[in-house]
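Novice: My questions concern the predicted model and sequence given below.
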Amino acid sequence: MKRFLKKQWAFLAILLLIAVTGQAAGLPDFTELVKNNSPAVVNISTTQKITQSGSRLPHGLHQLPEGGPFEDFFRRFFDEEDGEPRSFETHSLGSGFVISSDGYIITNNHVIRDADEVIVRFSDRRELEAEVVGSDERSDLALLKVEAKNLPTLKQSSASQLKVGEWVLAIGSPFGFEHSATAGIVSALGRSLPEESYVPFIQTDVAINPGNSGGPLFNLTGEVVGINSQIYSRTGGFMGLSFAIPIDVAMEVVEQLKEKGQVARGWLGVVIQDVTRELAQSFGLGKPQGALVARVLADSPAAKGGIQVGDIILDFNGKPVPRSAALPPLVGRAEIGEMVGVQILRAGDEKTLKIKIGELPEKEAPQKTRKKPEHLFEKRLALEVADLSKKERAQLDVVSGVRVTKVEEGPAFEAGIQHGDIILSLNHTEIKDITEFKELAKKLPVGKPVPLLLQRGQTASFITITLPEGS
C-alpha cells in the first residue's frame, strides 16, 4: 500500500512539474523589452496657477453677523482678507515618450491641458521644461518639445498588425511611480467610446491607473502600437478595461501638430446610428450592418453629394463599414477636398455616390425645441401628435414632421416614443403634417417592424414600431 501511495505521489509530482514548466515556457519574458525601452519613456508633471476670488470660509458661514463674537475668529482662522482673490497652484502627473532624438515627445492632451508649466523627467533624472507645440482635444493627444539632442527613441509598428489575444505591455508612471511596467493582452480592436468617435481605440486588460496616461503600449517585439489614454471604471481605479490610441492615428495627428499646431479632419455632415436587427429587417437588410443616416446637415458634403436620410452607408472609400462606429474614424482620416466613393443602400438598392470631403467644423450650431398647434390622436399607435409651427421648424432646423404631445400604453410606448419627440418619417415616408401622419398610420402593416425616424432634442435616430395582430 505504501509503495502504491509513493507511486501515486510521484506521478502527481511529475504532472505538476510538467504543468508548471510548460506554462512558464509559454509565458513571455518582458525583461529585455523593459530594459531597452524605459530610457525613452518620460514622466510628465504639470503646474497650473489658479486664481480663486472671494472668501475661503466654509459653505454656510459666509454671512456672519457683523460685529458678532465669532466674526473675527473665523476670519482669522480661515485667513480671509476681505474677499480678495487668492492664487494657488495645482499639480498633475502623467507619462509620455520620445518620438525623435531632437526632443519631440508625445502624451495625452488631458495630461497637459491648461498647464502653465510642463516638466519632463527622464530616467537619468534630468528634468527639462517642455513647450507645448500643439494639442488636439478630439483625439486627446499633445505634442511637446524639449531642448535636447541625441535622446533615446522608441520604434513603432502599425496597430493594424495587432490581433486580439496577443500580449502587450505598458510603461508609465501610475500614481507617480515612475517607469512601472504592466502587461496584459489585447481584448478588442476598433473600440468606439462616447464623445471619442474619431479614435478606433485598442482595448486591453493591461493595468492602467492615473499617471499612466500618455505612456506607450508595446507589442512583444518592443515596438509602440498605442498610447495609453483612459480606463473604464465604476470606482475610479483599474477594473480590467483600458484603452489606447493606435499609434497610426497618433502619428497622423503629430504630423499636423508639427506643421500647423492644430488638426484638420474630414467631414461628411451626417448624423448616424447603428443598425439593429429590427431596423435591418425593416430596411430589407439580411443582417445588421452599416451606418444608418438619421440626419443630413444642410450645405454639408453629404447633402451636396446626394446622401439622404434613411440611406445605410455600407462602404466608405473602399473600406467596409460593419457598424456605425467604424465610419467617423474613416471620414476623419480622409483627405480634405478628396473625392471618395460612398456605397449606400437606399430603398433596397445599392449604389455608389461620389462625395467631396469637407473639413470638420469646430462646433455645430445648437438647436432648441418647443411646442403647439392642432392635435390628432392616432388610436392604432396610441399617441397624440401636433403640427409644427414655422417658428418650431426654424428652431429645430427641420422642414417637416409632427410633435408627439401624448403617449399612452400601446405600440408607440413600447417602441420608446416619448412626449416631445418629433416624428420625421414613418415607414420610409417623410411626414409633412398630422393629416399625412394619419394616412400613413392607417396603412401600417401588423406584426411587422417598420422604421420610424424621430428627433429628440438635438439628435435624430431611427427606431422600429410594430403594430400587434388585430389592430
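Specialist: That came through, no problem.
Novice: Every contact and neighbour count from this point should use C-alpha atoms.
Specialist: Noted.
Novice: Mind jotting down where the strands sit in the stretch 51-200 of the chain?
Specialist: Listed in chain order, the strands of the stretch 51-200 of the chain (DSSP state E, counting those that start in this stretch) span 86-98, 104-107, 117-121, 127-129, 131-136, 141-145, 167-172, 180-193, 196-204.
Novice: and the gap between the most centrally placed residue in the chain and residue 288?
Specialist: For the chain, the residue sitting closest to the mean C-alpha position, by CA atoms, centre = their mean, is residue 196 at 2.1 Å. Plainly put, residue 196 is 23 Å away from residue 288 if you go by CA to CA, to the nearest Å.
Novice: Double-check that residue 20 belongs to a helix.
Specialist: Yes: judged by DSSP: H, G, I helix; E, B strand; the rest coil, residue 20 forms part of a helix.
Novice: sorry, back to before: correct me, but the residue nearest to the centre of the chain touches residue 139?
Specialist: Yes: applying CA atoms under 8 Å, one finds residue 196 in contact with residue 139, separated by 7.1 Å.
Novice: ok now stretch 203-222, how far from the chain's centre?
Specialist: Centroid separation between stretch 203-222 and its chain, computed with CA atoms, centre = their mean, to the nearest Å, is 18 Å.
Novice: From residue 253, how far out is residue 259?
Specialist: With CA to CA as the criterion, residue 259 and residue 253 are 10 Å apart.
Novice: Settle it for me: which of the two has more neighbours?
Specialist: residue 253 (25 against 11; other CA atoms under 10 Å).
Novice: For the residue nearest to the centre of the chain, give me its contacts.
Specialist: When contacts are counted by CA atoms under 8 Å, 6 or more residues apart in numbering, residue 196 touches 138-139.
Novice: let's bring in a second model and compare:
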Amino acid sequence: MLKKIVYLIVGFVLIGEPALAQLPDFTQMVKENGSAVVNISTTQKTEQPDGNAAIPEIPDDVPPQLEEFFRHFFQGPGRGFMPRETKSLGSGFIISEDGYLLTNHHVVKNADEIIVKLNDRRELEAKLIGSDENTDVALLKVEASDLPVVEIGSTKKLQVGEWVLAIGSPFGFEQSVTAGIVSAKGRSLPGGNYVPFIQTDVAINPGNSGGPLFNMKGQVVGMNSQIYSRSGGYMGLSFAIPMDVAMNVVEQIKTTGKVSRGWLGVQIQDVTRELAESFDMDRPFGALVSRVIEDSPAEKAGLQIGDIIIEFNGHDIETSGELPPVVGMTPVGEKAKVRIIREGHRKTLSVEIGLLPDQEQLVEATTGRKMAVNRLAVVVTDLTAAQRKQLQVEVNGVLVQEVDRGPAFDAGVRRGDVILRIQNHMIRDVADFEETVANLPADKSLAVLIQRRGSPVFLALKIDE
C-alpha cells in the first residue's frame, strides 16, 4: 500500500512539471515592450455650478455685449458657474520613434491639455493630431525622437483561446500588467457599430483605456477600450479595438486629417429562428434589411426591404452586427459585391459604397425628418446606448444638441445637457419632450431637471406668452 502511495506521488510530480512548464512566461515580453507604453493625463477646463452665486438683476438698458458677459458667468436663476479643472487618466502606446502614439478618443475628448508620461519618467505635452469617436481611436504626437515603439500586429490571425497580455495604468497605477485569453472575436457592442471588438478575460479597469493588448509574439493586436460591468470595475469581460481598425483610422488621419467611412444606407436586424423559418431558411444567419434609406447607395443598387445580406465583398455575414464594420472599412466609391437572399433565391448585387453622412444628416435620413426648434428654442435627440453610458444616464432623458437664444438658454441649459424632467413630467424620449413642451404654460416659472457631467441640476425657466 505504501509503495502505491509513493508511486502516485511521484507520478503526480512527473505529470505536473511538464504541465506547469507549458504556462506562458510574460517576463521577457514586458521587458521588451513596457517602455513603449505610456501614462496619459488630461486637464479640461469646465464651469460648474456655484450654489453661493446669485444672478444680479440686469437693467433693460444694458448693451447686448454686456448682457452676454453677465450671462456667461451667471447662467440660471439663483445659480452661478465658476471655472473648474477636471482631470482624467488613461493609457497609450508609442507607434513611431518620432513621437506618434495611440490612445482612446474618450481619454482625450475635450481635453485642454494632454500630458504623456514615459517609462523613463519624462513628461511631455502631446498634441491631438486627430480622433474618431465612432471607433474610439485618437492619434497624438509628442516632440521627441528615438522613442521605444511597439510592433503592430494583425487581428486576422488571432484565435479564440489564445493568450494575450495588457499593459496600462488602471486607477493611475502605471505599468500594470495583466493577462488572459481571447474569449471571442467580432463582438458588436451598443454604440460600437463600426468596431468588431476583441473580447478577452484580461483584467481591465478605469485607466487601462487606450493601452495595448499583446499577443504571444509581442505584437499589439488590440487597444483596450471598454469593460462590461455592473459595478464600475472589472467583471471578467473586456473589449479591445482590433489594430486593423485602429491603424486604418491612423492612416486616414495622417493622410487627410479626418476619417471617412463607407456607407450602404440600410437599417438591419438579426434573423431569428422564427424569421428564418418564414423565409424558408434552414438556419438563422445574415442581416435582414428592414429599411432602405432613400437615395442611398443601397437603393441605387436595388436592395429591397426583406432582402437578407449573407455576404459582403467576400465576407460572410452571420449576424447583423458583422455588416457595419466591413462596410465602414470599405473605401468610399469602391464597387462592392453584396450577396443576398430574396424570396428564397440567392443573387449578387453590385453597389458603389457612399460616404457615411454626419450624425445630423444620418438622423434626418433615417427618421425622415429634421428636428425643429420648439418653444424652448432647443434641438434635442434621443440618447444612444453609448451616450447613456458616457453621460451616466440609465433611463429617460433627451440630449440637447443646440440651444438658441430663448427660455432654455436664459435658464442655463447648454449643449450636451440631458433634460430629464420638466415640472413633474419625466421626459422619456424626443416625442415625449415635444408633447410636454407644446403644453407648457406661459408666464410661469417651471422647474427643469437636467444632468450635466454626471450631476443632476434643477433650473428654473419661464416661457413668455
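Specialist: Structure received. For clarity, every value in this text was computed on a predicted model and none was experimentally measured.
Novice: Quick one: map the residue nearest to the centre of structure 1 onto structure 2.
Specialist: Here residue 196 of structure 1 is matched to residue 192 in structure 2, going by TM-score structural alignment.
Novice: Show me where the stretch 201-350 of structure 2 has its strands.
Specialist: Using DSSP E, counting those that start in this stretch, strands in the stretch 201-350 of structure 2 cover 212-214, 219-227, 238-242, 262-263, 266-270, 287-292, 308-312, 315-316, 335-342, 345-352.
Novice: Turn those strands into a markdown table, including mean neighbour count and distance to residue 14 of structure 2.
Specialist: Listed next are the strands of the stretch 201-350 of structure 2 as a markdown table, based on neighbours: other CA atoms under 10 Å; distance: least, CA to CA, whole Å:
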| stretch | mean neighbour count | distance to residue 14 of structure 2 |
| --- | --- | --- |
| strand 212-214 | 28 | 32 |
| strand 219-227 | 26 | 34 |
| strand 238-242 | 26 | 36 |
| strand 262-263 | 23 | 57 |
| strand 266-270 | 19 | 51 |
| strand 287-292 | 21 | 52 |
| strand 308-312 | 23 | 51 |
| strand 315-316 | 14 | 46 |
| strand 335-342 | 19 | 55 |
| strand 345-352 | 14 | 58 |
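Novice: and these as a markdown table, adding distance to residue 367 of structure 2?
Specialist: Converted to a markdown table, the strands of the stretch 201-350 of structure 2 look like this (distance: least, CA to CA, whole Å):
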| stretch | distance to residue 367 of structure 2 |
| --- | --- |
| strand 212-214 | 38 |
| strand 219-227 | 29 |
| strand 238-242 | 30 |
| strand 262-263 | 17 |
| strand 266-270 | 11 |
| strand 287-292 | 11 |
| strand 308-312 | 22 |
| strand 315-316 | 29 |
| strand 335-342 | 25 |
| strand 345-352 | 23 |
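Novice: Out of those strands, which is closest to residue 113 of structure 2?
Specialist: Judged by CA to CA, the one of these that comes nearest to residue 113 of structure 2 is strand 219-227, at 21.0 Å.
Novice: what span of structure 1 lines up against the closest one?
Specialist: The aligned range for strand 219-227 of structure 2 is 223-231, by TM-score structural alignment.
Novice: residues near residue 367 of structure 1, how many?
Specialist: 12.
Novice: Would you verify that it is located in a helix?
Specialist: No: using three-state DSSP, the assignment for residue 367 of structure 1 is coil, not a helix.
Novice: Translate residue 120 of structure 2 into the numbering of structure 1.
Specialist: Taking TM-score structural alignment, residue 120 of structure 2 has residue 124 as its aligned residue in structure 1.
Novice: And for residue 291 of structure 2?
Specialist: In structure 1, residue 291 of structure 2 lines up with residue 295, judged by TM-score structural alignment.
Novice: Next one: the closest residue to its match other than its chain neighbours from residue 162 of structure 1, what distance?
Specialist: Closest residue in space to residue 295 of structure 1, ignoring its immediate chain neighbours: residue 271 at 4.9 Å, by CA to CA, 6 or more residues apart in numbering. Remark: distance between residue 271 of structure 1 and residue 162 of structure 1 (CA to CA) = 30 Å.
Novice: Between the two ends of stretch 152-169 of structure 2, how far is it?
Specialist: End-to-end distance of stretch 152-169 of structure 2 (CA to CA): 20 Å.
Novice: give me the stretch of structure 1 that it matches.
Specialist: Aligned by TM-score structural alignment, stretch 152-169 of structure 2 falls on residues 156-173 of structure 1.
Novice: Not counting that stretch itself, show me its contacts.
Specialist: Residues outside stretch 156-173 of structure 1 that contact it (CA under 8 Å, 6+ apart): 34, 38, 41-43, 93-96, 178-189, 206, 211-220, 223-226, 228, 246-248.
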